[in-house]
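[1] sharing a model prediction with you, sequence too.
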Amino acid sequence: MPQPIEGYLGKSKDIGVSMSRENILILTNPSDSRNRTALFGAYLAEAMGANAVLVHLEKDQDMGYLASLYPEFESKRKELSDFVNQANEKELEKVKSFLSEKGLFVQTKSISTESFEDSLSAFSKLRPKLIVIPREEENIRDYFLGSFLDELIRKSPLPILVHSGKEFKKIKNMMVPIALQGLSENSLNMAQEMAVKLNSQIHFIHINSNQDSIDASSLVDLASDDWQRTQATLLTKKIDQLATTEIRHKLRLIATDSKAKEKLLDIVEEEKPDLVVMASSGKKALQRLYLGSYCEYMVKNTNANILIVKAP
């Protein structure tokens, strides 16, 4: 029987997270939609053969920030931190009980970190398959301290699923935007794995902001150089191979005179897929300028479920 891991940070309390399988980490917050996000994450975990782990992240830098504003706060810092941690554990148990009533078993984990890098280190030690995080609402705290979601999208090497917070719905239709910049293979592979386990269909879509490409009949026709032709050939081959499986799929090539990301947003809003699977480099500045901005734009401008898959 696999043993639960030990607390992996000095201030992290282990509540028995198994390492026998990959884990889907479900980050919780005090929002009204937290139960819906937890339900969505637990459903994914069960369907994909992974453990579901509810994670509450307590950022010590928040306490430090308050102490820098109010010196008198420092003397009460530990007392307040202990109180907050106890309250968080109670909230985790409430969500766990909610899921238990629906026949879904989850594990829980409370983590206290001092930086975003500490958070990533803690996540990586939990053998994560992906991280499910609720969509954040803009508020004054994010204005001063920065958005944790934004940092995850930009810096995390792990797949990030941004949940809409809507009522639970199974994933039956996935949309996968593909480009010829060399990263779409990652999102295609993830979508294929999920389609098999969730019995979903995949809608591949390529948008080209060039009306001259309106007569293109294949991805290869859209390639502008040898490198892109290589990428187009690879993607075409992988998509064609789906015909030998039971995965239902289709590929659409769309030419537009508007910006590609604006056109993609229009299509997502119109077709309302259950999940949009997107590729992002997360590292290389030039690639992130193109693909990273796509992901951030979609997360901020649509309420769809967005899965962001990073380059290896």
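    The structure has been received and is ready for your questions.

[2] can we go C-alpha only for contacts and neighbour counts from here?
    OK.

[3] Lys272 and Ala304 touch, don't they?
    Yes - with contact defined as C-alpha atoms under 8 Å, Lys272 counts as touching Ala304 (7.2 Å).

[4] which of those two has more neighbours?
    Ala304 (22 against 17; other C-alpha atoms under 10 Å).

[5] am I right that the more buried one sits in a helix?
    No - going by DSSP: H, G, I helix; E, B strand; the rest coil, the assignment for Ala304 is coil, not a helix.

[6] elements contacting the longest helix seen in the chain?
    Looking across the chain with DSSP state H, the single longest helix is helix 77-101. Identification of packing neighbours for helix 77-101 by 3 or more C-alpha pairs under 8 Å, 6 or more residues apart in numbering; DSSP states H and E yields helix 34-48, strand 51-59, helix 60-69, strand 107-113.

[7] give me that answer again for 7 Å
    Where contact means 3 or more C-alpha pairs under 7 Å, 6 or more residues apart in numbering; DSSP states H and E, helix 77-101 is not packed against any helix or strand.

[8] does Lys170 sit in a helix, a strand or a coil?
    Lys170 is classified as coil under three-state DSSP.

[9] show me the contacts for the closest residue to it other than its chain neighbours.
    In space, and not counting its chain neighbours, Lys170 is closest to Asp274: 7.5 Å by C-alpha to C-alpha, 6 or more residues apart in numbering. Listed by C-alpha atoms under 7 Å, 6 or more residues apart in numbering, the contact partners of Asp274 are Ile171, Lys172, Asn173, Met174, Asn305.

[10] same thing with Ile24?
    With contact set as C-alpha under 7 Å, 6+ apart, Ile24 has these partners: Ala45, Ala50, Asn51, Ala52, Val53, Pro128, Lys129, Leu130, Ile131.

[11] now with 6 Å, please.
    Shown in contact with Ile24 (C-alpha atoms under 6 Å, 6 or more residues apart in numbering): Ala45, Ala52, Pro128, Lys129, Leu130, Ile131.

[12] against that first model, consider the following:
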Amino acid sequence: MTTSNEILLASDFTPRSDLPQKQAMMLAQAMGAALVIAHVFDKHTAVEAEAGEVTDFRRSLPESLKHCEVITARGRAPHELAHLAEARSSRLIVTGVARHNSLGDEILGTMVDYLVRRAPVPVLVVKRDERLYQNIVVATDYSPPSLQALLMAAEMFPHASFTLVHAFSIPFESWISSDEALAEFRKMAEDDMEKFMSSELITQALRSRLRTVVAHGESGSIVSLQVIVSDADLLVLASNGRSALFHAAIGSISAALLERAKCDVLMVRAGKPK
């Protein structure tokens, strides 16, 4: 699929979309991209009501966004947004968290989950005030999808610094707990990282702004820790790959990372969805 230089912002026309709207505007300016705002109406919405909502929304836009194209569709929001992104060859979908529960925790909800699973382009979930991404953590299982996620993030954010993180475990660890075994598996993981970094697709320019971390432990905990240690602005995850963290139907670990990460999260899905 040929990608256009267009960012598709998923908006529900409420203040809840303010954070992703501000971040999408900043990214569009930084990338020299067009910003298109998309809203999906229920299929039973009256034509007059739809027109009125669009008019009110346009009036509410800040001056800097008055020029943006506003497009609408009817149907199930996640399905229609994914379809719009594919039909328009969008470069990126930007969205926000769906809601908060009674404790104030972020709940991503069906729309974001569907987009991450099915959208043909990366999905950026915005959680914080707008900012240029300077410190980016990328989780890797050394698979082609995780390489694609790294390369895509590096292309999108050419001035950022990257921390590439891999967590390794020891099979039957409750039985094998010696220092020698830990050292052996660490060496294997580090050798795999070196092989991963030797890809001809990773340029010297990218290597110069990338540091690697190989750590023993549960993937979600290791990645979450690096987000904190790196004071990351953005976490990048591949939504499929060879490990439980990255399989196509988002696993419990990656879903937890996507939902609990305090920074924004970029999900990159390798290949064209079925």
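    Here it is on my side, so go on. Computed from a predicted structure; not experimentally measured.

[13] out of the contacts of Ile24 of structure 1, which is most surrounded?
    Counting by other C-alpha under 10 Å, top hit in those: Ala52 with 28 neighbours.

[14] how close does that residue get to Ser164 of structure 1?
    18 Å (C-alpha to C-alpha, to the nearest Å).

[15] could you do Leu92 of structure 1 as well?
    Leu92 of structure 1 sits 20 Å away from Ser164 of structure 1, going by C-alpha to C-alpha.

[16] likewise Ser112 of structure 1?
    In this view, Ser112 of structure 1 and Ser164 of structure 1 are 26 Å apart by C-alpha to C-alpha.

[17] need the residues that contact the longest helix of structure 1.
    Applying C-alpha under 6 Å, 6+ apart, helix 77-101 of structure 1 turns out to have no external contacts.

[18] got the angle between that helix and strand 107-113?
    160 degrees (axes from the mean of the first three to the mean of the last three C-alpha atoms, to 10 degrees).

[19] aligned to Thr302 of structure 1, what sits in structure 2?
    Applying TM-score structural alignment, one finds that Thr302 of structure 1 aligns to Ala261 in structure 2.

[20] what's the helix or strand for the residue nearest to that match when sequence neighbours are not counted?
    Of all residues not flanking Ala261 of structure 2 in the chain, Ser224 sits nearest, at 7.1 Å (C-alpha to C-alpha, 6+ apart). Using DSSP states H and E, Ser224 of structure 2 falls within helix 219-229.

[21] residues in structure 1 aligned with the following helix or strand past that helix?
    Beyond helix 219-229 of structure 2 on the C-terminal side, the first helix or strand identified by DSSP H and E is strand 234-238. Aligned using TM-score structural alignment, strand 234-238 of structure 2 spans residues 275-279 in structure 1.

[22] got the contact list for the matching stretch?
    Applying C-alpha under 6 Å, 6+ apart, the contact partners of stretch 275-279 of structure 1 are Met174, Met175, Val176, Leu183, Ser184, Ser187, Asn305, Ile306, Leu307, Ile308, Val309, Lys310.

[23] which of the residues in stretch 11-23 of structure 2 are buried?
    Neighbour-count burial for stretch 11-23 of structure 2 flags Ser11, Asp12, Phe13, Ser17, Asp18, Leu19, Pro20, Gln21, Lys22, Gln23 (criterion: 16 or more other C-alpha atoms under 10 Å).

[24] ends of it, what's the gap?
    End-to-end distance for stretch 11-23 of structure 2, by C-alpha to C-alpha: 12 Å.

[25] can you check stretch 221-237 of structure 2 too?
    Taking C-alpha to C-alpha, stretch 221-237 of structure 2 runs 14 Å from one end to the other.

[26] how far out from the middle of the chain is it?
    13 Å (C-alpha atoms, centre = their mean, to the nearest Å).

[27] again, but for stretch 248-265 of structure 1
    What separates the centre of stretch 248-265 of structure 1 from the centre of its chain is 22 Å, taken as C-alpha atoms, centre = their mean.

[28] any buried residues in it, and which?
    Here stretch 248-265 of structure 1 shows His249, Leu251, Leu253, Ile254, Ala255, Thr256, Ala260, Lys261, Lys263, Leu264, Leu265 as buried, counting by 16+ other C-alpha under 10 Å.

[29] which position in structure 2 pairs with the fifth one?
    With TM-score structural alignment as the criterion, the equivalent of Ala255 of structure 1 in structure 2 is His216.

[30] how close does the closest residue to that match other than its chain neighbours sit to Ser224 of structure 2?
    Distances taken as C-alpha to C-alpha, 6+ apart put Phe168 closest to His216 of structure 2, at 5.0 Å, once the chain neighbours are dropped. With distances taken as C-alpha to C-alpha, Phe168 of structure 2 is found 14 Å from Ser224 of structure 2.

[31] again, but for Ser90 of structure 2
    Ser90 of structure 2 is 29 Å from Ser224 of structure 2, where distance means C-alpha to C-alpha.

[32] repeat for Leu206 of structure 2
    For Leu206 of structure 2, the distance to Ser224 of structure 2 - C-alpha to C-alpha - is 23 Å.

[33] again, but for Ser11 of structure 2
    From Ser11 of structure 2 to Ser224 of structure 2 the distance is 28 Å (C-alpha to C-alpha).

[34] repeat for Leu84 of structure 2
    Leu84 of structure 2 sits 32 Å away from Ser224 of structure 2, going by C-alpha to C-alpha.

[35] next one: Ala255 of structure 2
    Distance, Ala255 of structure 2 to Ser224 of structure 2, using C-alpha to C-alpha: 12 Å.

[36] for the residue in structure 2 that Arg288 of structure 1 lines up against, give me its contacts.
    Residue pairing (TM-score structural alignment): Arg288 of structure 1 is matched to His247 of structure 2. Applying C-alpha under 6 Å, 6+ apart, we find His247 of structure 2 in contact with Asn240, Gly241.

[37] what do you get if the cut-off is 8 Å, keeping everything else the same?
    His247 of structure 2 sits next to Ser239, Asn240, Gly241 when contact means C-alpha atoms under 8 Å, 6 or more residues apart in numbering.
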